[in-house]
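Chemist: structure for this input, please:
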Amino acid sequence: MEGLIANLALGFGVALSFQNILYCLGGVLLGTLIGVLPGIGPVATIAMLLPVTFTLPPVSALIMLAGIYYGAQYGGSTTAILVNLPGEVSSVVTCLDGYQMARQGRAGPALGISAIGSFIAGCVATVVIALFAPPLAEVALKFGPAEYFSLMVLGLVGATVLAHGSLVKAIAMVLLGLLLGLVGTDVNSGVARFNFSIPELSDGIGFVGVAMGVFGFGEIILNLETQAKGGPREIFTKKVSNLLPSLQDFKDCAGSIARGTVLGCALGILPGGGALLASFAAYTLEKKVSKNQANFGKGAIQGVAAPESANNAGAQASFIPLLTLGIPSNPVMALMIGAMMIQGIAPGPQVMTERAELFWGMIASMWVGNLMLVVLNLPMIGLWIKLLTVPYRYLYPAIIVFMCVGIYSLSNSPWDVMMTAMWGIGGYIFARLECEPAPLMLGFILGPLMEENLRRAMLLSRGDPIVFFTRPISAGMLAVAALLLLIVLAPAIRQKREEAFVAD
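Modeler: Next up, the predicted model:
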């Protein structure tokens, strides 16, 4: 305990420096902004800002990027409640009851309980990170290539099992991601492969372009199409008052916030889990435990408190595998790994020992950022509402220009811009086919790492694949991965899995 207190003191010393407070404030405000605006999201924003992090101190850069991610969870609820359109994908469930509360003149309490629940969940998730990340990192320091390969297999299986929608489509997206990760140069021989004699592909497909295209351009195209078909949306600008929920609201939501927080912390750690799965699971659980299930979908405040608490806890808990294992649990964490590598920091358990100020500074900054969000966001509701009234036909062209400038600045090449545009069309097609892109991105990121650790393990064992089954930790993870696949393929389990994502 003394060691934990000393480490937290170090972290707060870093996080509370004037420079890092400014970067944290900038990150959470930008995160809220992109959460409010539908069709952008933290993945595209962080991808666009990666070139900027070249010039920033490592701790400040990561504090800012982390703030963008969990700040977007706060902002997404504003659009979900006022416009019935999730600003951030994890807020899609909040639309069901939040929008109905706004129609009933209770937009203020809905926004208030959303912010308060997110704050409580974020603080608890940060405590979980501080308590569990260090021992997990110590275990990870003992991992060899075989263990890392098996861990990544387990991660991809977990991402497939927990992906939203069809299991077959999730498997197909993972396989597509793995194939894309093979494009480039062979790690052992240095021979170019699958580049179709295109020089720009000799170093592989750029992750930032794929992420910005699929999650940025693709979402914008989809949103423009949706708005063209649906017409103008009603925004409840005149009914937002009394942001502080009543005492009865707090009593009704106490259990919902607690359950959502626990679910978010548990599911956020899992590959492919994170904020989206946590919010769906929390809403489904609330419906099952509620004595008034008929109220859900008609303006039940528990239907706002539970998913908003869960998605914020899930977003912050997803930093645990990043900081301890160097493994991304979702596309945002994959970009965080990219930001660390830009700064010359190798992701993994050694970060805790070699860069303690970064490890604990990020953890402490999450407390600071959550406090900033709850203090600033409620008074700024009026500003976000005015932003929502700006027609998207004016906003999206400016956003696309900024995206193009960001992607071009990576290597000053129009090739990157063309690839991003191509992946934007791909992202739109994936959305129309109801194929979740997160498994694709995880397969794309983990594929090269899996190949590298597979080859290293085979080299050390002189070509004997039995090494993956004779090392206890490796064998255990492969067994869990196989068991997960067998369980989820059972018809009854598959039906339950699909029901977890249905909120009717």
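Chemist: please count neighbours and contacts with C-alpha atoms only from this point.
Modeler: Noted.
Chemist: M212 sits in which helix or strand?
Modeler: For M212, the host element (DSSP states H and E) is helix 207-212.
Chemist: flag every buried residue along the helix or strand following that helix.
Modeler: As assigned by DSSP H and E, the chain's next helix or strand after helix 207-212 is helix 218-230. Applying a neighbour-count criterion of 16 or more other Cα atoms under 10 Å, one finds 218-223 buried in helix 218-230.
Chemist: which helix or strand contains the closest residue to A110 other than its chain neighbours?
Modeler: Among residues not flanking A110 along the chain, G98 sits closest, at 6.0 Å (Cα to Cα, 6 or more residues apart in numbering). If you go by DSSP H and E, G98 is part of helix 94-103.
Chemist: that helix packs against which elements?
Modeler: Applying 3 or more Cα pairs under 8 Å, 6 or more residues apart in numbering; DSSP states H and E, we find helix 94-103 packed against helix 58-83, helix 107-140, helix 302-317.
Chemist: out of those, deepest packed?
Modeler: Counting by mean count of other Cα atoms under 10 Å, helix 302-317 has the highest mean neighbour count of the helices and strands packed on helix 94-103, with a mean of 35.
Chemist: how far does that helix sit from the chain's center?
Modeler: Relative to its parent chain, helix 302-317 has a centroid offset of 13 Å by Cα atoms, centre = their mean, to the nearest Å.
Chemist: relative orientation of that helix and helix 58-83 in degrees?
Modeler: 160 degrees (axes from the mean of the first three to the mean of the last three Cα atoms, to 10 degrees).
Chemist: for helix 302-317, packing partners?
Modeler: Using 3+ Cα pairs under 8 Å, 6+ apart, helix 302-317 is in contact with helix 58-83, helix 94-103, helix 107-140, helix 247-268, helix 274-289.
Chemist: please provide the structure for the following sequence as well, for comparison with the first:
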Amino acid sequence: MAVLAKLASVEVLLMLLLGVVGGIFLGALPGLSATMGIALMIPLTFGMDAVAAMVLLGAIYCAAVYGGSITAILIHTPGTPSSAATALDGYQMTLRGEGLKALGTSTVCSVIGGLVSVVALLLLAPPLAQISLKFSAPEYFLMAIFGLTIIGSLSSGAMAKGLASGLLGLLISLVGVDIMTAFPRFTFGLPDLDNGISLIPAMIGLFSISQVMVQAEKIHALNQSSTMAALQGPLFPSWAEWRGMWRTIPRSSAIGVLVGILPGAGGDVASWVAYNEARRNSKRQDNFGKGEVEGLAAAETSNNAVTGGAMIPLLTLGIPGSAATAVMLGGLYIHGLQPGHELFTVNAHIVYAVIVGLFLANILMGIVGLSLARQVVKVSMIPFAILAPIIVVLSVVGAYTINNSMFDVYVMAAFGLLGYLMRKTGFSTAAVVLAMILGSMAELGFRQSLVMSKGNLLSYYLERPFSILLLALIVLSLLSPVLVAWRKRRAAKREALVAN
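Modeler: Next up is the predicted model:
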């Protein structure tokens, strides 16, 4: 009853609504991530009740992750890094006149993933948080390698170009001060590069600016037929399409929760892993990247399932599972809340009110998202000559506000040109982003593993149960394309024999 009384206050309900609506719009603006929104809001929560403050921050977190899918689907501009995988199929659906269906699918799957993660947070926080304590440098290295095995499949029909794109991303991730020796690498004497290439400006350039450049080439040939068609049709996929996703959605939810529990992984890693698993297990593998609703569902379910998963180690151990929850940790301390056993005993009425508030935030997010879908999709009716400068301005603002640095704007422009050249030559910009995310994690884990193993790396890994499990997953991921190709050749031979 104390929990319901806390949630029933006008202040908490107002903060819930403000967090959801503000988070959606914040996530939809390129470069303005959930982390930034939470950081901006924390000073405003000083005078609030602890429940209202944490509900506001949690609602912004959940809604901003979903909001990033809106621009990813409509204009191929991911609002957040975790929406990059969404853009692959979501934008293709918009181009063929199914933008409304893509938004409906994204909204429903985001709500499902978010609700599953909150249930996991409510029921499984203590035992699952203990698992994350068993992960050390070897496991983080192998997890990063497992993520990198996805790269080959991101360039459908051009694996060599996908691998080359991934290699470029890994090289870019090496820029900055060496993590072990503090020696600058590939900085060319520029202090702005000491911290490496900032991910969000690079991602904005690769996805947003390059898209503007590609579309600008054919601006005179563009017409409104495809965008007008985007206003037609149903808001939701057909029943047959939902049935085709009955395995994908639960699997992607589980992936999101588990990745969220592991500190530092985040929604971007979860969305790519879930997307690859959906593609691997789908009967329509060749349609992925061309407007496959199952791929969109996998990406959106998993990145929203990360939200509750990332809060499990935050609330139970004080270990943030993502950049956004790292900022939320500061919010907890500001309001005198100490993560751990005491939070679930002495302050149980607060923490459980916040968890239930997150549950309500996901439901409200779905209501607001579906209510606005038919209006938001009208973005695709705006002539490209008007839309292009708006995208560029938002991209510049988003890149600048990350560190209040013009250097990040230059980085965005450089990566925009790089992305344009890659698109024109058939290389994968998504593979570059994924490799940039995982490269530093892999390097740090590997070098720390070398120190921990005292040079006997393989035997050290084989002594760790979770390392063995991850090694098995890596081998399976590497062999699966070979097995799929073998099955296709075998099926083709059977069809040829039947035909003869």
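Chemist: re the thing from before, columns distance to M450 of the first structure on top of the helices and strands packed on helix 302-317 of the first structure, output as CSV?
Modeler: Putting these into CSV (distance: least, Cα to Cα, whole Å) gives the following:
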stretch, distance to M450 of the first structure
helix 58-83, 25
helix 94-103, 36
helix 107-140, 16
helix 247-268, 22
helix 274-289, 22
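Chemist: and those helices: which comes nearest M333 of the first structure?
Modeler: Among those, the nearest to M333 of the first structure by Cα to Cα is helix 58-83 (9.2 Å).
Chemist: by how many degrees do the closest one and helix 274-289 diverge?
Modeler: 40 degrees.
Chemist: S241 of the first structure against L111, yeah?
Modeler: No. Counting by Cα atoms under 8 Å, S241 of the first structure stays clear of L111, with 9.7 Å between them.
Chemist: which helix or strand contains the corresponding residue of the first structure for M412 of the second structure?
Modeler: In the first structure, M412 of the second structure lines up with T420, judged by TM-score structural alignment. Element membership for T420 of the first structure (DSSP H and E) is helix 414-432.
Chemist: and for the helix or strand just after that helix, what span of the second structure is it aligned with?
Modeler: Using DSSP H and E, the helix or strand that follows helix 414-432 of the first structure in sequence is helix 438-460. The alignment of helix 438-460 of the first structure onto the second structure (TM-score structural alignment) covers residues 430-452.
Chemist: return the set of buried residues in that stretch.
Modeler: Neighbour count says stretch 430-452 of the second structure has 430-446, 448-450 buried, by 16+ other Cα under 10 Å.
Chemist: and for stretch 379-389 of the second structure?
Modeler: 379-381, 384, 388.
Chemist: now intersect those residues with the helices, please.
Modeler: 384, 388 (DSSP state H).
Chemist: E138 of the first structure matches what in the second structure?
Modeler: Aligned partner of E138 of the first structure by TM-score structural alignment: Q130.
Chemist: circling back to that earlier point, nearest to S411 of the first structure, of the helices and strands packed on helix 302-317 of the first structure?
Modeler: Closest among these, once you apply Cα to Cα, is helix 58-83, at 19.8 Å.
Chemist: helices or strands up against the closest one?
Modeler: Using 3+ Cα pairs under 8 Å, 6+ apart, helix 58-83 of the first structure is in contact with helix 18-36, helix 41-49, helix 94-103, helix 107-140, helix 302-317, helix 331-342, helix 356-377.
Chemist: tilt between that helix and helix 41-49?
Modeler: Going by the same axes, to 10 degrees, helix 58-83 of the first structure makes 140 degrees with helix 41-49.
Chemist: ok, the closest residue to I75 of the second structure other than its chain neighbours to F446 of the second structure distance?
Modeler: Distances taken as Cα to Cα, 6+ apart put Y91 closest to I75 of the second structure, at 6.7 Å, once the chain neighbours are dropped. Distance of Y91 of the second structure to F446 of the second structure, computed by Cα to Cα, to the nearest Å: 36 Å.
Chemist: P86 is in contact with A72 of the first structure, correct?
Modeler: No. In this structure A72 of the first structure lies outside contact range of P86 using Cα under 8 Å: 10.9 Å.
Chemist: helix or strand: which one has the nearest residue to A435 of the second structure once chain neighbours are set aside?
Modeler: Among residues not flanking A435 of the second structure along the chain, G169 sits closest, at 4.7 Å (Cα to Cα, 6+ apart). If you go by DSSP H and E, G169 of the second structure is part of helix 159-173.
Chemist: identify each buried residue in that helix, please.
Modeler: Under 16+ other Cα under 10 Å, the buried positions of helix 159-173 of the second structure are 159, 161-170, 172-173.
Chemist: which of those residues sits closest to M406 of the second structure?
Modeler: Distances from M406 of the second structure to the buried residues of helix 159-173 of the second structure, taken by Cα to Cα, are shortest for I172, at 19.5 Å.
Chemist: what residues are up against the closest one?
Modeler: 197, 436 (Cα atoms under 8 Å, 6 or more residues apart in numbering).
Chemist: distance of it from N456 of the second structure?
Modeler: 29 Å.
Chemist: what does L7 of the second structure give?
Modeler: 54 Å.
Chemist: out of those two, which sits in the more crowded spot?
Modeler: L7 (22 against 12; other Cα atoms under 10 Å).
Chemist: I figured that one hits I355, correct?
Modeler: No. L7 of the second structure is not in contact with I355 according to Cα under 8 Å; the separation is 10.5 Å.
Chemist: can you report how many residues lie near S480 of the second structure?
Modeler: Counted with other Cα under 10 Å, S480 of the second structure comes out at 13.
Chemist: distance from the chain centre to the helix or strand where it lies, please.
Modeler: Taking DSSP H and E as the criterion, S480 of the second structure maps to helix 465-499. When C-alpha coordinates are averaged (Cα atoms, centre = their mean), helix 465-499 of the second structure and its chain have centres 27 Å apart.
Chemist: who are the packing partners of it?
Modeler: Partner elements for helix 465-499 of the second structure (3+ Cα pairs under 8 Å, 6+ apart): helix 137-148, helix 457-462.
Chemist: out of the ones you listed, which one sits most buried?
Modeler: Most buried among these, counting by mean count of other Cα under 10 Å: helix 137-148, with a mean of 24.
Chemist: can you give me how far that one is from the chain middle?
Modeler: Distance, centroid of helix 137-148 of the second structure to centroid of chain: 17 Å (Cα atoms, centre = their mean).
Chemist: check stretch 64-81 of the first structure too.
Modeler: 11 Å.
Chemist: cool, and stretch 454-466 of the first structure?
Modeler: The answer for stretch 454-466 of the first structure is 33 Å, by Cα atoms, centre = their mean.
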